[in-house]
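Engineer: mind folding the following:
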Amino acid sequence: MEPFLRHTGHVLPVDRAHVDTDQIVPKQFLKRIERTGYGAFLFYNWRYRADGTPDPSCLLNDPAYAGASILLARENFGSGSSREHAVWAIRDYGFRAVIAPSFADIFYTNAVKNGLLPVRLAPEEVDELFRLARRGRLTLTVDLVAQKVHVVRVGDEAPVEPRSFSFAISPVEKDRLTSGLDDIALTERHLAAIERFERERDVYRNFAYPTPPVS
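Structural biologist: Coordinates of the predicted model:
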């Protein structure tokens, strides 16, 4: 998994609350067994009309937002079913971080496990970022090491006054992301202890469950 230390990128503003996982990646695309390739289905029902043609009103179809790598959203992002495919689709499309006032718990956990940084900011701070995004293409730096979001540029101009927002994250989640550890890599950190236990398990088992004497 790619480590996340800090990332600078353009913002895609999704000004909707309670975006659920079926909106992120519709259920008809969940039959695939691969974990890659889901970016093509991200927000599919928003991006395409019923006849399959791109909907020009969707920002993902706007060339001005091509290459956006930071998703800005409203509260309760990622609600609904627990499908991990939602995170896979966001990462596969090219997003490295999602900023919102709040996330569904399971989505938040899945994001951390897959190298997508979920950033919780106060509602008024998210409001300010949306206001800036309406003025022009917004560029941010998300610094996980310092746990800050910096406003780099609005349109072609740097902000008159530098703006930064702090965010909280647990030490365990921060370590996973900065080290690039998925569940398997996290387990392998304890490989020596696991192998030692396997070598000595008979001793432990006999101690815990003594063999009864043969009469």
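
Engineer: hey, let's count contacts and neighbours off CA atoms from now on
Structural biologist: Will do.

Engineer: T141 is in contact with Q147, isn't it?
Structural biologist: No. With contacts defined as C-alpha atoms under 8 Å, T141 does not count as touching Q147, sitting 10.6 Å away.

Engineer: ranges for the helices of the protein?
Structural biologist: Chain-ordered helices for the chain, with DSSP state H as the definition, fall at 21-24, 44-47, 85-93, 105-113, 123-135, 171-179, 183-188, 191-208.

Engineer: of all those, which one is nearest L5?
Structural biologist: Proximity to L5, assessed across the helices of the chain by C-alpha to C-alpha, is greatest for helix 171-179 (5.4 Å).

Engineer: right, and the helices of the chain - which one's nearest P3?
Structural biologist: Of all the helices of the chain, it is helix 171-179 that lies closest to P3, at 4.9 Å by C-alpha to C-alpha.

Engineer: now the closest one: buried residues?
Structural biologist: Burial within helix 171-179, assessed by neighbour count using 16 or more other C-alpha atoms under 10 Å, is assigned to K174, D175, R176, L177, T178, S179.

Engineer: next up, for comparison:
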Amino acid sequence: MQPFTTLDGLVVPVDRANVDTDAIIPKQFMKSIRRTGFGENLFDEWRYLDRGEPGQDCSVRPRNPDFALNDARYQGASILLTRANFGCGSSREHAPWALHDYGIRVLIAPSFADIFYGNCFKNGMLPIVLPDAQVQRLFEEVEATPGFRLGVDLNSQSITTLGGRTLRFEVDPFRRHCLLNGLDDIALTLEREADIRQYENSRRALEPWIFDASQENLQKLYQGDCFK
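Structural biologist: Next comes the predicted model:
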């Protein structure tokens, strides 16, 4: 996982509350666990005018001209601004995969669904919770200012607007540490590799039959003789 420290990014607004994970990535696309290739189907039912299916050439599909991701002014956006309870519904990890694959690195909302919120950190994205009034003002500024960008600094837990205004946000210290250092669950486990190896070696010395793959010992394990 790539570390996240700072980002200066274009903002795209999705002005809807209670956006569930099936809206973020519809269920028919959940046929892969590769984490990539989902970006073109992000918000598929809102983004396109036909029903999407896996394997389609999205470049020739009819697009909804009223949806923000299809607006030229928001192309290349890496910050998603949205409303309360974003990411509700099923806990599918494909939802953050689709956002990340599209290029989103920061999400700003008044609240997020709990499981989705945690999945964002595990996939290298920063979900930021701000009060409703601050989110509303950001929506107004995005609408009024083509090319509206924000500077996000995880180390100082701050957002800087184009006008120089600073907004503060809170992040759990452990999640902040993991994101700053690019540590997902596997990387966290590997930080204790020496301890794990020491434990395995001590167990091998105490219970060698578990690690002995000879036919005789395998038969003993199956018969339970090692535990008599």
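
Engineer: that older thread, let's have the buried residues of helix 171-179 of the first structure in JSON lines, adding distance to G52 of the first structure.
Structural biologist: What follows is the buried residues of helix 171-179 of the first structure, written out as JSON lines (distance: C-alpha to C-alpha, whole Å):
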{"residue": "K174", "distance to G52 of the first structure": "40"}
{"residue": "D175", "distance to G52 of the first structure": "42"}
{"residue": "R176", "distance to G52 of the first structure": "39"}
{"residue": "L177", "distance to G52 of the first structure": "37"}
{"residue": "T178", "distance to G52 of the first structure": "39"}
{"residue": "S179", "distance to G52 of the first structure": "40"}
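
Engineer: wait, which of those is closest to P56 of the first structure?
Structural biologist: L177 (35.0 Å).

Engineer: quick one on the thing from earlier: tell me which of the helices of the first structure is the most buried.
Structural biologist: Most buried of those, by mean neighbour count (mean count of other C-alpha atoms under 10 Å): helix 85-93, with a mean of 24.

Engineer: what's the matching range in the second structure for it?
Structural biologist: Residues 94-102 of the second structure are the counterpart of helix 85-93 of the first structure, counting by TM-score structural alignment.

Engineer: burial count for the residue lying closest to D101 of the second structure once chain neighbours are set aside?
Structural biologist: With C-alpha to C-alpha, 6 or more residues apart in numbering as the criterion, D101 of the second structure has its nearest non-adjacent residue at 4.6 Å, and that residue is G39. One way to gauge burial is a neighbour count; for G39 of the second structure, by other C-alpha atoms under 10 Å, it gives 21.

Engineer: thought G39 of the second structure was touching P96?
Structural biologist: No. In terms of C-alpha under 8 Å, G39 of the second structure does not count as a neighbour of P96; the distance is 9.9 Å.

Engineer: ok, the corresponding residue of the second structure for R47 of the first structure to D66 of the second structure distance?
Structural biologist: Structural alignment (TM-score structural alignment) places R47 of the first structure against R47 in the second structure. Counting by C-alpha to C-alpha, to the nearest Å, the gap from R47 of the second structure to D66 of the second structure is 9 Å.
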